[in-house]
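> Here's my sequence, what's the structure:
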Amino acid sequence: MNRIVVVGASAAGLAAAETLRREGYEGTLTLVGDEPLAPYDRPPLSKQILSGQWRPDRLPLRTPTDLAALDLDLRLGVAATGLQLTERTVRLADGTALPYDGLILATGVRPRRLPGEGAHVLRTLDDALTLRDSLGRGRRLVVVGAGFLGAEAAATARRLGAEVTLLEPAPVPLAHAVGAEVGRMLARVHRDEGVDLRCGTTVTEVTEDGVLLASGEVVEADEVLVAIGSVPNTAWLDGSGLAVGDGVVCDAYGEAARNVYAAGDVARWYNPLFEASMRIEHRTNAAEMGMAVARNLLAPEARRPFAPVPYFWSDQYDMKVQAYGFLRGHDEVAVVERALAERRFVAVYRMGERVSGALAVGMAPKAIRGWRQAVATGAGWHETVSPGDRPVLRP
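This is a model prediction of the structure:
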C-alpha cells in the first residue's frame, strides 16, 4: 500500500495518521481537513475557550514539530467533495484528485440548524470565539437544546454573568441518554444556578429578537445558541456507492468498502460487545476508533473488531459527569453509591440481563472505573447489582 488518504483532520483522523506511522507505514500519507487550522481539541470549546479560561493556542492536539515528524501531505482548509470508489480517488474543493490505495473517512459532524438567521452554533474554534465575544454580565442568551453541549454552554455563560434561558423540547433533559431521574437531577442543578430551564418547549425559528416558539411566544435574547444535535458529514459521499445511514455504515472492523474505513463521529459501525449498530459522538471514541481502523487497514489478515466500552464526560458548573458503556435504550437504572439528592452518586444501567453502563456525578474517577470491567465483560445484572438494597429509578 503506497498511498493512504485520511479525510478529516480532527481527533479521529489524527489518531489514524499517527497509528499508521507508528505501525510502520512509510508510504505517502495525506491528511485532508476543511478547516485551515491544524488538528485541535473540541471539548474545551464549550467550557475553557467559551469562558476565556484558555487561550486558543492551548487547543492544538500536537505541536508543529510533532506534526512535521509524521511526514504528512497535509491539505488544510480544503474540503473533500467527492469519492470515486472504482477509480480510488478523492476529489477536493480546489479541483485536486487524490489517488489512494487505502482510505480512512473521519469527516465528523456538523451542527443542526433552525430556520432563521443570526443564531450561533458551537463546533469550531471560530464559533466559540464569536459566541464568547458576545457574552458577558447581563447579556441575554437563549440556548436551544439541553443536551450535553447546550448544558455545558449554558453553565459557562451563566458563570460569565449572562442571563440564560435553556429551551428543551423533551419533558426531561437527557432522559433518553441517562434516564429520567438523573435528567431531573441535572435540570435542578441548572435551575439552582439561575438558568431559566423550560422543558416541553419547541422552537420553530430564530428571529431578530430571539426565538419563536411553537406556541407563538417569542423568547427575547441578545444572542441565540442552537445546540439541537449534529448531522454526520456524509453529503460529499453522495453517488460514491458507500452505504450511508446516519453516518458511514461499517462492519465490526470499521470497514465501509474494500480498503475504505471510517472512524469517529461520522462512523456507524456494528459493536459486537453490545450486539448493536451505533454511532458515537465522543472524543475518546474518536481517537480509539481512529487507531483501530488504521491497524485494520494496514494488516487485514490480523484485523480485530472494534468493540470498545464507550466513555464520555461533561463538566457543568463544579460538577463532573462521567460515563462508561451504552446508556441509551436501557431498561433499568440503580444507584449503587451515594444518592441523587447529594448530587454525588454512581448509577448503573441495565439492558436486558446485563450491565450496559455506569454513570457518576461529582465522584472521583476511581468510583466508576470498576464498573467499566462489568460492562466490558457483559456482567449479569442480578449477580452484580444486589436487589432490594439499591434504589431503582425509572428509565
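> From now on I want contacts and neighbour counts done on CA atoms only, so please keep to that.
Noted.
> Okay, the spatially most central residue of the chain and Phe312: tell me how far apart.
Nearest to the mean C-alpha position of the chain, counting by CA atoms, centre = their mean, stands Glu281 at 2.7 Å. To Phe312, Glu281 is 9 Å away according to CA to CA, to the nearest Å.
> Could you grab the helix/strand/coil label for the residue lying closest to the residue nearest to the centre of the chain once chain neighbours are set aside?
Nearest in space to Glu281, with sequence neighbours left out and distances taken as CA to CA, 6 or more residues apart in numbering, is Asp265 at 4.7 Å. When classified by DSSP: H, G, I helix; E, B strand; the rest coil, Asp265 comes out as helix.
> Confirm for me that Asp265 is in contact with Gly13.
No - at 10.7 Å, Asp265 does not count as touching Gly13 under the criterion of CA atoms under 8 Å.
> shared neighbours of these two, anything?
Ala106 (CA atoms under 8 Å, 6 or more residues apart in numbering).
> When those two are compared, which one has more neighbours?
Gly13 (32 against 27; other CA atoms under 10 Å).
> Report the separation between the more buried one and Lys320.
Where Lys320 is concerned, Gly13 sits at a distance of 27 Å (CA to CA).
> Please generate a structure for the following sequence too, so the two can be compared:
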Amino acid sequence: MRSVVVVGASAAGLSAAETLRREGFEGTLTLIGEELDAPYDRPPLSKQILAQEWEAGRLALRTVEQLTALRLDLRLGVRATALDTASRVVTLADGTAIGYDGLVIATGVRPRTLPGSGAHVLRTLKDALDLRERLRPGTRLTIVGAGFLGAECAAVARGIGCDVVMLEPAPVPLAHAVGEQIGRFLSGVHRSHGVDLRTGVGVDAVADGGVRLADGTLVESDEVLVAIGSVPNTEWLDGSGLTVDDGVVCDEFSAAGPDVFAAGDVARWHNPLFGTPMRIEHRTNAAEQGMAAARNLLWPDGRKPFAPVPYFWSDQYDLKIHAYGYLRGHDRVEIADGDLADGRFVAAYRRKGRLVGALAVGMPPKVIRPWRQAIAMGGQE
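I've put the predicted structure just below:
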C-alpha cells in the first residue's frame, strides 16, 4: 500500500491519519477537508465557544508543527464529489482526481434544516461564531429541537441572559434515548432556569420574525437555532458501489468495501458487543473508530472488530452528564445510585435483561466509570 486518502479532516479523519503514521505507513497520505480550518474540536462549539469563554484558537486539535510532522498532502477548503471504487479514484470539487490504494471515509454529518431562511445551525466554527455574535442579554432566541445540542445551547443562552423558547415535537424531550423519567428530569432543569420549553409542538417553517408552528402560531424571535438532528454526508458516494443507509454501511471491522473503511459520525457499522448496527455522533467514538479503521486498513491479516462501549458527555448549566453504552432501544431503566430528586444519580439501562447503558447526572466521573466495564462484559440480570 503506497497511497492512502482520508476524506474528512475532523476528529475521525485526523485520528486515522495519525494512526497510519504511528503504525509505520510511509507512503503518500492525503487528508481532504471541506472547511478551510485545520482540524479542530467540535464539542466546545455549543459550550465554551458559544459562551464566549474560549476563542477559536483553542479548538485546534494539533499544532502546525504536529500536522507538519505527519507529512500530509493536506487539501483543505475543497469537497470530495465522487468516488470510483473500481478505479480507486476520489474526485474533488475543483476537478482534481486523486488515486488511492486505501481509503478512509470520515465525512461526518451536516445539520438538518427547516423551510425558510435566516435560521442558525450549529456544526462548524463559523456557525458558532455567527450565533455568538447575535446573542446578548434580552435577545429572544427560539431553539427548535430539545436534544442534547439544543439543550446545551439553551443553557448557554440563559447564562448570557437571553430569553429562550425551546420547541420539541415529542411529548418528553430525549425520551427515545434516555427514557421518559430522565427526560422529564432534564426538562424540569431547563424550566427551572427560565427556559420556555414547549413539548408536543410541531414546527412548520422559519418565518420573518420567528418560527411558524404547525397550527399557524408565530413564535416571535430575534434569532432562531435549528437543532433537529443531522444528515450523514454521503451524497458524494452515489454510484460508488458502496452501501449507504443512514450512513456508510460497514461490517464489524468498519470496512465498507475493498480497502475502503469509514469512521466517525458518517459510519454505520455492526457493533458486535451489542449485536446491532449503530451510527454514533460522539467525539470519543470518532477518534477511536478512526484509529481502528486505520489499523484494519493497514493490517488486513490482523483485523480486529470495532466493539466499543460508546461514551458521551453533556454540560447543561451546572450539571455534568456522562453516559456509557447504547441507550437507545432499552426496555427498562432504573435509578441505581443517588436520587433523582436531588439531581445526583446514576441510571442503569437494560434490554432483555442485559445491561446496555448507564447515565450519570451530577456525579463525579469516577462514579460511572465502573459501569463501562460491566457493560463491556455484557452484564446480565
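> show me what contacts the residue nearest to Glu281 of structure 1?
Ala106, Thr107, Gly108, Val109, Pro232, Gly247, Arg279, Ile280, Glu281, His282, Ala286.
> check contacts around the fourth one.
To tie it back to what came earlier, the one meant is Val109 of structure 1. Here Val109 of structure 1 is in contact with Ser230, Val231, Pro232, Asn233, Asp265, Val266 (criterion: CA under 8 Å, 6+ apart).
> gap between stretch 26-38 of structure 1 and the chain center?
Relative to the mean C-alpha coordinate of its chain, stretch 26-38 of structure 1 is positioned 21 Å out (CA atoms, centre = their mean, to the nearest Å).
> same question, stretch 152-160 of structure 1
On CA atoms, centre = their mean, the centre of stretch 152-160 of structure 1 falls 19 Å from the chain's centre.
> ok, back up a step: over in structure 2, tell me which residue corresponds to the residue nearest to the centre of structure 1.
Alignment note: Glu281 of structure 1 maps to Glu281 in structure 2; criterion TM-score structural alignment.
> Tell me which helix or strand its match sits in.
Element membership of Glu281 of structure 2 [criterion: DSSP states H and E] is none; it lies in no helix or strand.
> Can you tell me how far it is from Phe261 of structure 2?
Taken as CA to CA, the span from Glu281 of structure 2 to Phe261 of structure 2 is 17 Å.
> try Val333 of structure 2
35 Å.
> Of the two, which one has the most company?
The neighbour count for Val333 of structure 2 versus Phe261, taken as other CA under 10 Å, is higher for Phe261 (28 against 20).
> Can I take it that the more buried one is in a strand?
Yes - assessed by three-state DSSP, Phe261 of structure 2 belongs to a strand.
> these two touch, right, it and Ala293?
Yes - applying CA under 8 Å, one finds Phe261 of structure 2 in contact with Ala293, separated by 5.9 Å.
> can you list residues touching both of these two?
With CA under 8 Å, 6+ apart, Phe261 of structure 2 and Ala293 have common neighbours Val104, Ser254, Ala255.
> Does the second one touch Ala263 like I think?
The reference is to Ser254 of structure 2. Yes - here Ser254 of structure 2 reaches Ala263: they are 7.0 Å apart, a contact under CA under 8 Å.
> of those two, who's got more company?
More crowded of Ser254 of structure 2 and Ala263, by other CA under 10 Å: Ala263, with 36 against 31.
> Now do the same contact list for the more buried one.
Ala12, Gly13, Val104, Ile105, Ala106, Ser254, Ala286, Gln289, Gly290, Ala293.
> swap in Pro310 of structure 2?
Ile280, Thr284, Asn285, Tyr324, Gly325, Tyr326 are the contacts of Pro310 of structure 2 under CA under 8 Å, 6+ apart.
> Run through the residues that contact the residue lying closest to the fifth one once chain neighbours are set aside.
It stands for Gly325 of structure 2. Among residues not flanking Gly325 of structure 2 along the chain, Gly357 sits closest, at 4.1 Å (CA to CA, 6+ apart). Gly357 of structure 2 is in contact with Ala323, Tyr324, Gly325, Tyr326, Leu327, Ala348, Tyr349, Arg350, Trp371, Ile375, counting by CA under 8 Å, 6+ apart.
> now do Gly138 of structure 2
Gly161, Cys162, Asp163.
> among the residues you listed, which recur in structure 1?
Comparing these with structure 1 on both residues aligned by TM-score structural alignment, their matches' CA atoms under 8 Å, the contacts found in both are Gly161, Cys162, Asp163.
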